[in-house]
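Trainee: A predicted structure for the sequence below; I have some questions about it.
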Amino acid sequence: MKKTLITAFALSASLAYAQQKETDRFQQYQPIWENGTLAQKDSLASVLLSEVKTYKTEAEYRTTLNLLHALGHEDQMASIEAVAKKKFPKGSLTRDAYLHEVYYKLETTSEKEKAYRELLKKWPATKFPGDELTYDYAIATLAGSYAKDGNASKATSYLSEMKERFWRGNGYLPVAQTLLAAGDTSSATPILKTVLDDAYYYITLPEEEKDNKARFASMGYAGSMSTYVNILVNQGKYTEALGLIEKALQIAPEQGDALSNVYYKSLMATGRKLEAYNILTKLYTKGQFNVEPDLKAVYADLNGSMQGYEGFNARLKEDLVKSIQDHIKEMATFKIAPAFELLNLKGEKVSLASLKGKVVVLDFWATWCQPCIRSFPGMQAAQAEYANDKDVQFLFINTWERDKEYKKNVVSFIEKNNYPFEVLYDDQKDAVTGQVMAAKYGVEGIPAKFIIDKEGNIRYFLTGSSPNVDYIKMEMKELIESAKKPYKG
């Protein structure tokens, strides 16, 4: 037994050293793959390709594949990957290819379960110490499939196999939400409680112990709390719900916005109407107009009638517009927008030059980007408002896709959701720098939106998103109308 433990430790230490060495090699070339010229990138790619025959470890192959991707030489990756997979048939590259090319594309739960067992048979998790997250992703996918089938027992059983506590909430929460949507509250509740307890554990760690994993896990606290408290609210357990919310606000006050909806409902139900009123007015002045029925009810209770409500409501909307106007000042910039000519879903060329004389809204997004997708209903509403304005053009720039069949996936996504968007593929590389359009615009994270004026100047740049349709619609209106006006410096 002792010998086995020593061997396992040595393997783990050896892998950790190899991974660190390759991470260092990747970072060594960062100036080139990030800011180098096309000639420099091509030169580095040639050097890497000439070195491949000397590689002795899978880590070396993986680093070179990552570098070729960063350099924009994806067309040369397949042959190298094929050599690596043949040389290391039981290695992580072959395993990852199996997951992405087979496992994640299966549709039925029975197929996924069979493929998962094959995964564990060919590539046991014990052979890849420190790589538990890869297996947790696979487990979460299978558990989610069982939840959609209504098999809560199997879904819960597979969830229990997950190893990475900091990440498992990402597998647990979707399963719980699926079960809740199907009306299975009894199965969903303990799953949510686990997510909540995990997030609470990481959020309450001493500051000196909080690493990136802890910060990541803490981010799920408001979401799991909101879902869990919603169950209590729906069950009429308002006092219990209030206790949990106020405990959450004590240890994580920064997550107050995410808990606002369940908080005001609990306050209303327990008779604390003035506090509920204060939260409701804040939500309304952030563009959450869907709370207006509750706002009216509390207003009437506190004032004894609806007298004066219309004026009150108008002032709230004025405050919202003023808040948005102040906010967009922080996004203001002024620089010439890089030129582009990209293909749309029909294969037609669309260039920035052809749109001169229009205000152009660019929205960089990807099919895997959930914040991008959450903002789409709001962007659709904003586009609809300008449907008859020939001086405004919305363009949705699809970028950073990870799948080889990205074009097919993009078309499917747009058609499935019936979005009336003009989508352009960001896959044309600059002849000098080798950069795609997102890089030329300085995009470091998506969603990213640019408002370009009629003369071709970037007037506003914003990142992040909101699921709030009304707020996005109002914010876009302020940005577009401001960009229509001459720049004053």
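Mentor: Right, received. Where do you want to start?
Trainee: drop to CA atoms for contacts and neighbour counts, all remaining ones
Mentor: Noted.
Trainee: Determine the longest helix present in this structure.
Mentor: Using DSSP state H, we find that the single longest helix of the chain is helix 2-28.
Trainee: Quick one: list the elements packing against it.
Mentor: In terms of contacts (3 or more Cα pairs under 8 Å, 6 or more residues apart in numbering; DSSP states H and E), helix 2-28 is packed against helix 58-71.
Trainee: Give the next helix or strand downstream of the helix it packs on.
Mentor: Where DSSP states H and E defines the elements, the next helix or strand beyond helix 58-71 is helix 77-87.
Trainee: In that following helix, which residues are buried?
Mentor: Neighbour-count burial for helix 77-87, counted by 16 or more other Cα atoms under 10 Å, picks out 77, 80-81, 84-85.
Trainee: From the chain's centroid, how far away is that helix?
Mentor: 30 Å (Cα atoms, centre = their mean, to the nearest Å).
Trainee: So which bits of the next helix or strand after it are buried?
Mentor: Under the assignment DSSP H and E, the closest C-terminal helix or strand after helix 77-87 is helix 92-101. Judged by neighbour count using 16+ other Cα under 10 Å, the buried positions of helix 92-101 are 92-95, 99.
Trainee: Return the distance of helix 92-101 from the chain's centre.
Mentor: On Cα atoms, centre = their mean, the centre of helix 92-101 falls 23 Å from that of its chain.
Trainee: Check which element follows it along the chain.
Mentor: Taking DSSP H and E, what comes next after helix 92-101 is helix 109-122.
Trainee: helices or strands next to that next one in the packing?
Mentor: Checking 3+ Cα pairs under 8 Å, 6+ apart, helix 109-122 ends up next to helix 132-148.
Trainee: next, the one to line up against it:
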Amino acid sequence: MMRTIAAAVLLTLGAIAGQLQVQPARPQSGKPIEFNYVADAEYFSEPDSVWLCIYAFDDSRFYPTAWDIRLERKGTSYRGTFSAVPSDAVFLLFRIVSGREYDDNRGRYWDALVWNGSTPKIGAYFRQAISYLGQGASGLPSVARRADLDRAKELLQRSIETHPDHLPTKFAYAGVRFDRGEISRSDLDETLQRLLQLPWDSTNEMQVRSRSRALRLLGRDSDAAELERHYAERFPTSDLAEEVERAYCAAARTPEEFRDRIRRFAERFTSSPNAAKMYTDLVAYYLQQGNGDAAIATVNSYPVPPGVTSSPPPALLNMLAVTMVRQDSLLKLAQQYIEWAVRALETENLDAKPRYVAPCEYRWQLRELRGICYDTWGYVLYRMGRTDDAIEAFRQCEHLLGPFASGDMLEHLSEALMAAGRREESLAVARRAIATGRAIGPTVMRFLQSSADTAAIRAEYESLRMQARPAKLRRLRQEMLAQPLLEMQFRRNDGSTFLLGDAVLTTLDGRQISLRQLKGKVVVLDFWATWCGPCRVSMPSMQKLYEKYRSTSDVEILLVNCWERVDDRTEHVRKFLASNPSYTFPVVLDLRDEVVSGFGVTGIPTKFYLDRDGVVQFKEVGFPGADVFIEEASDRIDLLLGR
């Protein structure tokens, strides 16, 4: 039976860290920039379609304006020219993109200040500094540079030296010094109060944001909200106005009130992806409540600009079709919605692209969503008994996504072909999935059961798996995060600070260990809680993984208990393990929940894989299923071991 169909976009692969050269080193407004990017072409699944994304920040708006240039292969390098630096840009961030794969220099990105002659433009050092404050500083996952408070402070100091009257710099500098533990809370409050008395430009969004943040830090939330509301009224299409409207939507007290507010949001901000996301959240809520009629009514009420032949967002239509397809009585309606989505995606409409998304990124998002919708369409047709039509839809999905088609998508095609009596075609798809490292359990089983000669088919399977090894290693290298989290400093509620590597984990017999003590080993941390259902489901697989590496002295697997809602966590965990005597893996307690917070965990189970230097290289959220977990976890551990 077909397992899953995608209701949203697929996951994005990680960074690979090639080398990017930028000429001139001091870009000027209105002048061209030349780029030379060097990386092993084998890192990309589509090496002839490589783009450079340019995120141009100005000194007024919060979000950047995104541009792109297609890079041409020249021997072992990729080259391209950006025709002219935008006149209002003060700072540029760069990353390389190829389909779903990208290179963001291991989270560091590449960058350039924009210069006026021999001096950086006003706000250049400030925007560069802000980029080192993490995703919250940019608001966008696509430009979430790895946080570095030391670098941010250094750049803010340069900004003050070159442009001493730049007000947002002064606010940010005070905040960074406080975060670094250099000034007390009372010193911070005094500094912010003084800065709020200085003259400021009420038409500059960055200055408004700086004042608003200062007011909130001082506990004056209502004054901050009034400041933001007033700016949003004056500049109703600004980035801040959109955020104010989103906050208004989030404050709705009932689903019906939320529906009315997000409709207004979608009418005002027609190119914002947040409109579709909020509609999707509401539809998901109605579906979870079993209120299909309300979900359908919500989708049908999505506002379409006057004079535009359009539809609700295809992702929303796809989500509804995915939910309906499992009920025979709703198959016709599911078919209607998914065909509506497919038709809507036939035309590439870049007018709906958000300003901060590069054209190549947006085109890929549309291509990926189109592939997902074809997969859903095929599944609907298959459920309706139209197998030949389903096969064509599944083939179109693979054609669109190419090497990025998931194992589930290939399984759908293989199963439909087998059901249609096209055995050899089905097995050809299975071979392709296995040889590229994308095969899931049912695909493998179908292949292994396809011949009575079990020895021969097993030998062919192992040969195909060996072919998949380079592709798997490439994907693993792309996923590597290279995040030195253990060296990051955090602040406790009492104001004291600590390095994550020095945070304490406690064994069940009371011994205390720190992650820094485990340097020299490959470490797997699995954050879990006794009340977490998916955590418990994953534990038999964690036990098998532990048994596999138990005798390997330079591998440490730790299950880190966190977020328990009991008074005596140690005794509670002891009782849990006593009732599950087959679990012999090491368990430690994050008694103050400092480690789980430092790693930025928002849901469990979440696993982190650290290399011998204590650097986080892989992160896995949730549990992919026993049939794939052991193999994927082993591949990651072996890569970090250098095997």
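Mentor: Received, thanks. Treat the numbers as computed from the prediction; the structure is a model and nothing was measured.
Trainee: would you turn the buried residues of helix 92-101 of structure 1 into CSV with distance to Thr189 of structure 1?
Mentor: Shown next, in CSV, are the buried residues of helix 92-101 of structure 1 (distance: Cα to Cα, whole Å):
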residue, distance to Thr189 of structure 1
Ser92, 36
Leu93, 38
Thr94, 38
Arg95, 34
Leu99, 30
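Trainee: Could you check the angle the longest helix of structure 1 makes with helix 58-71?
Mentor: Between helix 2-28 of structure 1 and helix 58-71, the angle comes out at 20 degrees (axes from the mean of the first three to the mean of the last three Cα atoms, to 10 degrees).
Trainee: Quickly note the distance from Gln19 of structure 1 to Gln28 of structure 1.
Mentor: In this view, Gln19 of structure 1 and Gln28 of structure 1 are 14 Å apart by Cα to Cα, to the nearest Å.
Trainee: Tell me which of the two has more neighbours.
Mentor: Relative neighbour count places Gln19 above the other of Gln19 of structure 1 and Gln28, with 17 against 11, counting by other Cα atoms under 10 Å.
Trainee: Surely that one and Glu60 touch.
Mentor: No: here Gln19 of structure 1 does not reach Glu60: they are 9.0 Å apart, not a contact under Cα atoms under 8 Å.
Trainee: ok, back up a step: closest one of the buried residues of helix 77-87 of structure 1 to Leu424 of structure 1?
Mentor: Closest to Leu424 of structure 1 out of the buried residues of helix 77-87 of structure 1 is Met77 (25.1 Å), distances taken as Cα to Cα.
Trainee: check contacts around the residue lying closest to that closest one once chain neighbours are set aside.
Mentor: Counting by Cα to Cα, 6 or more residues apart in numbering, Met77 of structure 1 lies nearest to Leu65, which is 5.9 Å off, once chain neighbours are set aside. Neighbour list for Leu65 of structure 1: 77, 80-81 [criterion: Cα atoms under 8 Å, 6 or more residues apart in numbering].
Trainee: mind putting these in a markdown table, distance to Lys296 of structure 1 included?
Mentor: Below are the contacts of Leu65 of structure 1 laid out as a markdown table (distance: Cα to Cα, whole Å):
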| residue | distance to Lys296 of structure 1 |
| --- | --- |
| Met77 | 61 |
| Ile80 | 65 |
| Glu81 | 62 |
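Trainee: Which one of those residues is nearest to Ala176 of structure 1?
Mentor: Glu81 (37.7 Å).
Trainee: Any figure for the gap between that closest one and Thr185 of structure 1?
Mentor: Per Cα to Cα, Glu81 of structure 1 is found 46 Å from Thr185 of structure 1.
Trainee: can you check Val175 of structure 1 too?
Mentor: Following Cα to Cα, the distance that separates Val175 of structure 1 from Thr185 of structure 1 is 12 Å.
Trainee: Those two: which is more packed in?
Mentor: Val175 (28 against 14).
Trainee: In structure 2, what sits opposite the more buried one in the alignment?
Mentor: Under the alignment (TM-score structural alignment), Val175 of structure 1 pairs with Leu320 in structure 2.
Trainee: Aligned to Ser514 of structure 2, what sits in structure 1?
Mentor: Using TM-score structural alignment, Ser514 of structure 2 pairs with Ser351 in structure 1.
Trainee: Now its match. Nearest residue, chain neighbours left out?
Mentor: That would be Glu341: by Cα to Cα, 6+ apart, it lies 4.1 Å from Ser351 of structure 1.
Trainee: What ranges does the stretch 351-500 of structure 2 have for its strands?
Mentor: For the stretch 351-500 of structure 2, strands defined by DSSP state E, counting those that start in this stretch occupy the ranges 489-491, 497-499.
Trainee: With the stretch 501-643 of structure 2 instead?
Mentor: Going by DSSP E, counting those that start in this stretch, the stretch 501-643 of structure 2 shows strands at 504-507, 512-514, 522-528, 555-561, 587-589, 606-610, 616-621.
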